[in-house]
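In: Predicted model and sequence below, questions to follow.
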Amino acid sequence: MQPESTLEGQADHLVVQYLTDAGMQILARRWRCGCGEISLIARDAHITAFVHVRTRTRKSFQVPANAITFRKQQRLRRTALLWLARQPEPWHRIRFDLASVVLAPDQEPEIEYFQSVF
């Protein structure tokens, strides 16, 4: 897990709060293995959500989902499969979500959350 003093750590903390307020259970933070890292893993009812947290310091006109290139999608899928293989309980449904966090100086943080981005 990133220390909360870093931008990534601040963004992760905000997204964890956002997800728990929405009724999701956080299963893992910054889970790493040899092939990659997943920012957050959460349970939403009977769905396991693998959440990529994207942090920016200013608002842009880019579509946040474009931050996940095809190579990044492949790496996230491989990493998710390794995490799932290590779990004792069976899993049935998964999805890949994106949390876009803007941490601009002197402004309130903005969170946009997208489910099933790929």
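Out: That came through fine. Numbers count the residues shown, from 1 in each chain.
In: going forward, measure contacts between C-alpha atoms and count neighbours the same way
Out: Fine.
In: In this protein, what residue spans correspond to strands?
Out: Assigned by DSSP state E, the strands in the chain fall at 25-33, 36-44, 47-56, 93-102, 110-114.
In: Can you check what angle separates the first one from strand 36-44?
Out: Spelled out, that is strand 25-33. Interaxial angle of strand 25-33 relative to strand 36-44 (axes from the mean of the first three to the mean of the last three Cα atoms, to 10 degrees): 170 degrees.
In: for the fourth one, same thing?
Out: Note on geometry: by the same axes, to 10 degrees, strand 93-102 and strand 36-44 are set 110 degrees apart in direction.
In: Alongside the first one, take a look at this:
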Amino acid sequence: MKAKDVLGQTGEWAAADFLEDRGIRVIDSNWRCPNGEIDLVALDGDELVIVEVKTRRSRRYGDPLEALTRAKLLRLRTLAVLWARSHDQVYGTIRIDAVGIIMDGDNPPSIDHLKGVA
């Protein structure tokens, strides 16, 4: 596995722990279909939450959340519906969140959670 893939996976685990600690229950991860991938799927009460996780080693090239594009956020909306359909689930509300993580290896991860980014 490439170093960037290890970093990404470690970031997703850190994001899942972070969300769980705040009462958001992670129910799926790394879900893939022909249209793309969802990093984390969670429930916040009865609200379905699709979480995009961006992990970096530093802010040298900008904040991890700056890597989110409008196109990616629109694709996540589509993927949320596809995930729900593939799991025969109906949700009144679907929310897209983003988690940005800096893991420099020397300090505890710095985690930013943005709710309802799309």
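Out: Structure's in. What do you need? Values in this document were obtained by computation on a predicted structure and should not be read as measured data.
In: re the thing from before, can you add mean neighbour count and distance to residue 16 of structure 1 and give the strands of structure 1 back as TSV?
Out: What follows is those, written out as TSV (neighbours: other Cα atoms under 10 Å; distance: least, Cα to Cα, whole Å):
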stretch	mean neighbour count	distance to residue 16 of structure 1
strand 25-33	16	7
strand 36-44	20	8
strand 47-56	21	10
strand 93-102	20	10
strand 110-114	15	11
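In: Would you format those strands as CSV with distance to residue 63 of structure 1 included?
Out: Shown next, in CSV, are those (distance: least, Cα to Cα, whole Å):
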stretch, distance to residue 63 of structure 1
strand 25-33, 24
strand 36-44, 19
strand 47-56, 12
strand 93-102, 10
strand 110-114, 11
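In: Quick one: closest of those strands to residue 64 of structure 1.
Out: Taking Cα to Cα, strand 93-102 is the member of the strands of structure 1 nearest to residue 64 of structure 1, at 6.4 Å.
In: got the buried residues for stretch 58-72 of structure 1?
Out: The neighbour-count check on stretch 58-72 of structure 1 (16 or more other Cα atoms under 10 Å) flags 64, 65, 68 as buried.
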